[in-house]
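Engineer: 3D model of this:
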Amino acid sequence: MNQRILHVLEFDKIKEMVKSQAASSLGQEKAAALHPSTDLAEVITWQNETDEAMSVLRLKGNVPLGGIFNIKPHIKRTVIGGMLHPQECLDVASTISGGKQFKHFIEAMEEPTLPILRELIADIVPLNELERSIKSCIDDHGHVMDGASEKLRGIRSNIRTNESRVRDKLDSYTKSKAKMLSDAIVTIRNDRYVLPVKQEYRGAIGGIVHDQSASGATLFMEPQAVVELNNQLQEARVQEKNEVERILYELSAKIAEDEDFLYQNVEVLTQIDFMFARARLGQSMRAAMPKMNDQGIIKMKQARHPLIPEDEVVANDIEIGESFTSIVITGPNTGGKTVTLKMVGLCTLMAQSGLQVPALDGCELAVFSNVFADIGDEQSIEQSLSTFSSHMTNIVDILKQVDDRALVLFDELGAGTDPQEGAALAMSILDEVVHRGARIIATTHYPELKAYGFNRKGVVNASVEFDVQTLRPTYRLLLGVPGRSNAFEISRRLGLEERVIETAKEQIGTDSKSVENMIASLEDSRRGAEKDYEQAHQILLEAENLKREIESQWEQFEQKRDQLYQKAEQKAEKAVQKAKEEAEVVVSELRKMKHDASLKEHEWIEARKMLDEAQPQLKNTKGKQKTKQADTTKTLQAGDEVTLLTLNQNGTVLKQISDKEYEIQVGIMKVKAKRKDLQFVKRKEPLVEKPMATVKGSTYHVKTELDLRGERYEDALMQLEKYVDDALLAGYPRVSIIHGKGTGALRTGVQNFAKKHSHIKSYRAGGMNEGGSGVTVLEFK
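Structural biologist: The predicted structure follows:
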């Protein structure tokens, strides 16, 4: 885009704001090169990057991007064989560490998914060995440590020894010859230890003079006795310097070996820092991610100018590109028309640069191939151009390039010349740009353009509101309403006589009066609509609050109901358990009396089963199910099968006690029940006589074998006992009991039963043709 347009819309200030949010010089360089893109796919990618970074900031508050430096010049120097200084090596290690730290930070985040950041950090190479090599040689202050090499450790130990010997020797001078010294201290000149000797004692001390005071009264002398020691110290320091340089060359060579990985890490960290700089700016502006399109559609609710402080700026709604493609804004000076133009233009440039815009969520902006702006007084004395000529020069350039993918911003179109000619020229220019399909926002003072939007398809009037009562603009943009001059109302408020105002009204033409009346009517309608909207919005808020309150109360009711159901179920379960325990005691006592042969084993097992089934199956209904109601319309009679709802058990009607009470057989128990607690199931069918099998002169329905496979142990013994009685009545000499092999428990139960039964003579396992060990054959007496 044209650099002049970026300057006019103050995009450079936005770049500086992004730059200030960067955590490193890498991000700052990237921000300085920020430029809007005209490719929709690229813009959408940039917006997704910013939004992803914004998500991380919302969740974590901040990200670890410290300690990252622009090490590209360092890498380049090592590649050509140069030696890095300790601090430069440390910058390389710090950048490696910063990359690893950020990588671990993102990997530790489970939500959200962060696909862009995860793809970026996958390219960060840890380079742990290089980092360890640098940090094992250089401390945090950029000083090469003694442990960098054994040789350096030895050299520095030698230096410390020599320094100690020199100091000890000189300290003896400060004590024994203190009167010859200007001050009893040891100092350094030219990297050698010396003493401050008074001029008159120069010969007494003897040695080399390295310096003197400004007055010449003090000489800084190296006594002859320490010259050799100082020489040894200097030699050790030279060795130290050489060893340090060797270590730094070695580290530089290692850095050069990882050149490609380091460059890759720097590029990734630059991109990441730039992403988060854009996100931080959006966070500081309370900005929203715009939905981007290439249809020239702009929709922003409560949009604010990015460069005006939030406590001063007036938010406005702006919409263009669907129902209309052009907006003509009229209104008084200092009313905010130019601010609106710049806000739309600047937000468009920001969105096309991957930045979020200061508006409510759900905003939508377009990607334009060009943004053109003719804003402000660009009169040039050097070029001898008038205001009109300057504006017209810009407009001519715009008309040469404008197309259907352009956004055009005209400020005071046609100003600076004869009003009649200027208005005609403004309408002609607007017609030309509208015809080319561009999106246009124009401001003007010309009253002729107030009716422009009513006579052109795709053009809408707008104005900035002016409060006649306070004589101040409100800076609110009103779409669909052209601006009024308000000259008469302002004059009246300022005290101009009504007679003068009325005379002035008579001077204006009929058309102007009609337009002003039309505008006044539109403003009245707008105010009425806004009032109705506020009332409807208030009612909506009250309804939503009431809905939330009712939902809360209903939830409390359901919780209370569930608690009551649970308590009732627990109480019923305890009652049934108590009854079952009492019945168990009774059954246990009866078992002790079972020496009477008439008491069959299967009767005890059946009684126990009935007790188990008597316990109701309680379920946590959570208030979702209602108690089942019996159908009392059906007349019951003896023999009918019914369900006793209080116990959820089936039984048989024995007799009717009264109109509302019956005696029911439930298993081995006889109970009395109300009619409302009985649910009719079915009526017993009349018995139909069937042919009987003849065995030893009598008839009886029974087979010569009993299959117990798949039965429960207790059920199987009940069936076995009943079957043996029937087989004895039928007069069978022997029968086969099929119990299968399985675990052997059922076979053992059958055989134990046979041992105890007084009418069974013997038992044996089945033969090869009888089923083998899966069958037991019983022989009767």
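
Engineer: C-alpha only now, for contacts and for neighbours.
Structural biologist: OK.

Engineer: surely E606 meets M718?
Structural biologist: Yes: if you go by C-alpha atoms under 8 Å, E606 and M718 touch, sitting 7.2 Å apart.

Engineer: Name the SS class of the most centrally placed residue in the chain, please.
Structural biologist: The C-alpha lying nearest the average C-alpha coordinate of the chain belongs to P112 (C-alpha atoms, centre = their mean; 4.7 Å). On the three-state scheme (DSSP: H, G, I helix; E, B strand; the rest coil), P112 is labelled coil.

Engineer: now T338
Structural biologist: Classification of T338 using three-state DSSP returns helix.

Engineer: who's in contact with F276?
Structural biologist: Q21, A22, T50, A53, M54 (C-alpha atoms under 8 Å, 6 or more residues apart in numbering).

Engineer: Reformat those into a markdown table and put distance to G142, neighbour count and secondary structure next to each item.
Structural biologist: Shown next, in a markdown table, are those (distance: C-alpha to C-alpha, whole Å; neighbours: other C-alpha atoms under 10 Å; DSSP: H, G, I helix; E, B strand; the rest coil):
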| residue | distance to G142 | neighbour count | secondary structure |
| --- | --- | --- | --- |
| Q21 | 28 | 20 | helix |
| A22 | 25 | 25 | coil |
| T50 | 36 | 25 | helix |
| A53 | 33 | 24 | helix |
| M54 | 35 | 26 | helix |
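
Engineer: just those now: which is nearest K135?
Structural biologist: Distances from K135 to the contacts of F276, taken as C-alpha to C-alpha, are shortest for A22 (26.4 Å).

Engineer: I'd like to check which residues are in contact with that closest one.
Structural biologist: A22 makes contact with Q28, A31, D273, F274, F276, A277, according to C-alpha under 8 Å, 6+ apart.

Engineer: Quick check: of those, which lies closest to S390?
Structural biologist: Closest approach to S390 among those (C-alpha to C-alpha): A31, at 32.3 Å.

Engineer: Now do the same contact list for the closest one.
Structural biologist: Contacts of A31 (C-alpha under 8 Å, 6+ apart): K15, E16, V18, K19, A22, F274.

Engineer: Second input sequence below; structure requested for side-by-side comparison:
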Amino acid sequence: MNEKALRTLEYTKIIERLTELAGSSIGKELCRNLKPSSNLAEIEAAQKQTSDALSRIYQRGSISFSGVQDVRGSLKRLEIGGSLSALELLRIAKLLETTSRVKSFGRLENSDREKDSLDDMFDGLQPLANLYNEIYRCILSEDEIADDASPALAKIRRSIRQTNDRVHTQLASLVNGSSRTYLQDAVITMRNGRYCVPVKSEYKGQVPGMIHDQSSTGSTLFIEPMAIVKLNNELRELELQEQKAIEAVLAELSNMAAAENENIADNFRILTQLDFIFARAMLSKSYNGTEPIFNEKGHINIKKGRHPLLDKKSVVPIDIWLGKDFRLLVITGPNTGGKTVSLKTVGLFTLMGQAGLHIPAFDHSELSVFDEVFADIGDEQSIEQSLSTFSSHMTHTVSILKEATNRSLVLFDELGAGTDPTEGAALAIAILNELHSRGTCTMATTHYSELKVFALTTPGVENGCCEFSVETLRPTYRLLIGVPGKSNAFAISGKLGLPEHIIEDARSRISEQDESFEDLLSDLEHSRITIEKEQEELARYKAEAASLKAQLEKKQERLDSAKERILAEANEKAHTILREAKEYADETIKNFNKYGKAAGVSISDMERERTRLREKMNAAEKNMAKKTPAKVKKAVDPKALRVGDSVKVLSLNLKGTVSTLPDAKGNLFVQMGILRSQVNLRDIEPIDEPVITASNFNRTGSGKIKMAKSSSVGIELNLLGKTSDEAISELDKYLDDAYIAHLPSVRIVHGKGTGALRKAVHNYLRRCKIVDEYHLGEFGEGDAGVTIVTFKK
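Structural biologist: Coordinates of the predicted model:
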């Protein structure tokens, strides 16, 4: 892609934002060097990586790559057998530590998920925990090696400490002894790496030793006493041995790192690539980006696209399509109406998409792969080159015409402006016609009416406009494709207060043909608005009709289901009635035959049998006439109500326990789980729960048990004024009773005070097996003076 288009379409600003999101220096370098590709396979692979990284960010949050250090130079030295410094080894350890953290981030919990494009990268990471743990064990900082890095180093440093102690002992005896009067100050100092004492110059003969330095005034000499010269020499030798031992430790660590040189190099390469990919994903997340669908046919279909550099709270989304039914779009409309933003949005989305970046638009937006994007946007006047705006634009246009093909995207802003309108319009039409004949995808903005006519009369060319409200004198920033824009110059001037006679004079000076064309555009605009309103109304009616149809279908389904059920029940009942009637008839005939044949059977016996059958029929009729009695609400006796009683709040359909007795108006508080609410006596009814005693110990229907003693358990225990032992004893019994009473939670009042009682309560609750969770009260619950306890279910 040409650099001018990247700058003009502000692609470089997107890259600046992307670079800020990378954590490592190499990741930032990859971001800075990101350029759009024209290879469809590469573009789709990059888009897939960005999407997969974004999915992982939404699942597990973001991850930092700031620990990725550039270790390529160190790895090169290891490759040729060199030894690394402490700082270089620490950088490798930091890289491996980051490798371990990133690999852990890459392990997603769902093992049944489909493999994504990043799994191979995460699987290729080798944390080498033993190596970086060993480096951290031996190297405390770039200037400090641990004593236990090696046995030899530990022994040498132990000798150094012992020799130092001997030196300080002898010097202390000198400083604090008889030689004190010869010293400038009673201090021990260092000169050239050797211990010295500050001696007054006039007493230099009284303190035998080696002179290492003197003060600027010459009044003080820094002398190394002869008594410690040997010890200082030993220290110097030990320091040299220490340096050799440190070099041996670094060499050993370097050998360990050299054995893993290839794995470390792979880790560095993968981490920098992941840093680059996740930076792209974070950029997408910042503007709610989506992955576009790509084609190579020149088709563009952007749905609700938002320019990523504009405030996403105020930018108006636009819909743009191009390349399928028409490959040339001419956009007209007033200034500040959004024409240039529309051009830049299409161009920038194309560059971003081909660079593997998501675009801020709705899902399934479509972009095409172009070999080149050309943009002639903005004021191109060049004083240095003595070029006017028109000349500069035309110079750029000439270069575009030399290179544009049917796989190019060309964007013109105010094509042909800056010169005579008649000639400028003619030139603009000729240039657009040339590009159109090549099959180049082109978008151009203009004020020329001639270009509107060109778009209306040429196949494969379409008009578009940025909507403008004459009433508010503000653009709506909506892009309308298929409608040419009207200049609205006269209407806007009138709204701004230009006298009517001047407007009429201006109107009389334009040709009748131009005026007719503008009137036609105005009529088209009014027709468009009317059609849009009618379409909205039709859509609303269709939605209502669809809703009513769905409701009617559901109602019909319910009726059909009820009808089938009623018929089935009626058939079943009819069958039962017929069966019983047959049984009655059979029994009657049987008895009649029995009584008719039997001699001496009285009429009274037959009447008794008849009466028995009649009673049976009456009983059946009585059962048929029975109706379910209406449920009567149980009244609450305020005088019999007690704190802790179980009640049901009718308006909420919840069970709870009484927290306070009712006031004069019948209002009281009921605790329903963690909810404590004020209700009226009219809104509650008592709940009869079975009380378990020795004679009726069994489970209720719901499986809940309630002891007789638990009926009086309240939801709050006040421990104020009690000692810790007294409080814990009372708390133990209260929690047992409350748990048996199936209270979901209780309040323990212990006050703030010194905090001793609260600490004792919390220590007990921590060990209590029936407690699920406890926490200090929040605002409105008693604050830190109260603990809320929730029982296990």
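
Engineer: TM-score of the superposed pair?
Structural biologist: For this chain pair, the superposition-based TM-score is 0.69 by TM-score structural alignment, normalised by the length of the first structure; 589 aligned residues with a C-alpha RMSD of 3.7 Å.

Engineer: re earlier: what is the nearest of the contacts of F276 of the first structure to D311 of the first structure?
Structural biologist: Distances from D311 of the first structure to these, taken by C-alpha to C-alpha, are shortest for Q21, at 21.2 Å.

Engineer: Apart from its chain neighbours, what residue comes closest to that closest one?
Structural biologist: Nearest non-adjacent residue to Q21 of the first structure, counting by C-alpha to C-alpha, 6 or more residues apart in numbering: A277, 4.8 Å away.

Engineer: Next, the contact list for the one you found, please.
Structural biologist: Here A277 of the first structure is in contact with V18, K19, S20, Q21, A22, A23, G27 (criterion: C-alpha under 8 Å, 6+ apart).

Engineer: Would you mind confirming that N267 of the second structure is in contact with D123?
Structural biologist: No: using C-alpha under 8 Å, N267 of the second structure makes no contact with D123, being 10.6 Å away.

Engineer: okay, the two: which has more neighbours?
Structural biologist: When N267 of the second structure and D123 are compared for neighbours, N267 comes out ahead with 24 against 11, by other C-alpha atoms under 10 Å.

Engineer: Aligned counterpart of the more buried one in the first structure, please.
Structural biologist: Matched to the first structure by TM-score structural alignment, N267 of the second structure sits across from N265.

Engineer: and the gap between its match and A630 of the first structure?
Structural biologist: Distance from N265 of the first structure to A630 of the first structure, counting by C-alpha to C-alpha, to the nearest Å: 78 Å.

Engineer: what does L181 of the first structure give?
Structural biologist: Counting by C-alpha to C-alpha - L181 of the first structure and A630 of the first structure are separated by 123 Å.

Engineer: More neighbours: those two, which one.
Structural biologist: L181 (22 against 16).

Engineer: For the more buried one, give me its contacts.
Structural biologist: Here L181 of the first structure is in contact with T174, L195, P196, V197, K198 (criterion: C-alpha under 8 Å, 6+ apart).

Engineer: mean shift of stretch 87-94 of the second structure relative to the first structure?
Structural biologist: Mean deviation of stretch 87-94 of the second structure relative to the first structure after superposition (mean C-alpha distance after the TM-score superposition for the first structure): 1.6 Å.

Engineer: neighbouring contacts of that stretch?
Structural biologist: Outside stretch 87-94 of the second structure, the residues that reach it (C-alpha under 8 Å, 6+ apart) are 67-69, 71, 74, 131-133, 135-136, 139, 141-142, 253-254, 264.

Engineer: Of those, grab the buried ones for ChimeraX.
Structural biologist: Buried residues within these, by 16 or more other C-alpha atoms under 10 Å, are selected in ChimeraX with:
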select :67,68,69,71,74,131,132,135,136,139,253,254,264
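
Engineer: Please list the members of the contacts of stretch 87-94 of the second structure that lie in strands.
Structural biologist: I139, S141 (DSSP state E).

Engineer: what about the residue nearest to I26 of the second structure when sequence neighbours are not counted, distance to S55 of the second structure?
Structural biologist: With sequence-adjacent residues excluded and distances taken as C-alpha to C-alpha, 6+ apart, I26 of the second structure is closest to T272, at 6.2 Å. Remark: distance between T272 of the second structure and S55 of the second structure (C-alpha to C-alpha) = 19 Å.

Engineer: the more surrounded of these two?
Structural biologist: A direct count of neighbours by other C-alpha under 10 Å for T272 of the second structure and S55 places T272 higher, at 24 against 14.

Engineer: Please enumerate the helices of the stretch 551-700 of the first structure.
Structural biologist: For the stretch 551-700 of the first structure, the helices defined by DSSP state H, counting those that start in this stretch occupy 601-614.

Engineer: correction: the stretch 151-300 of the first structure
Structural biologist: Listed in chain order, the helices of the stretch 151-300 of the first structure (DSSP H, counting those that start in this stretch) span residues 202-205, 224-257, 259-284.

Engineer: any idea how far the last one is from the chain center?
Structural biologist: Spelled out, it's helix 259-284 of the first structure. Put simply, helix 259-284 of the first structure sits 20 Å off its chain's centre (C-alpha atoms, centre = their mean, to the nearest Å).

Engineer: and the direction of that helix versus that of helix 224-257, what angle?
Structural biologist: 80 degrees (axes from the mean of the first three to the mean of the last three C-alpha atoms, to 10 degrees).

Engineer: List the buried residues in helix 259-284 of the first structure.
Structural biologist: Of the residues in helix 259-284 of the first structure, those buried (16+ other C-alpha under 10 Å) are 259, 261-263, 265-283.
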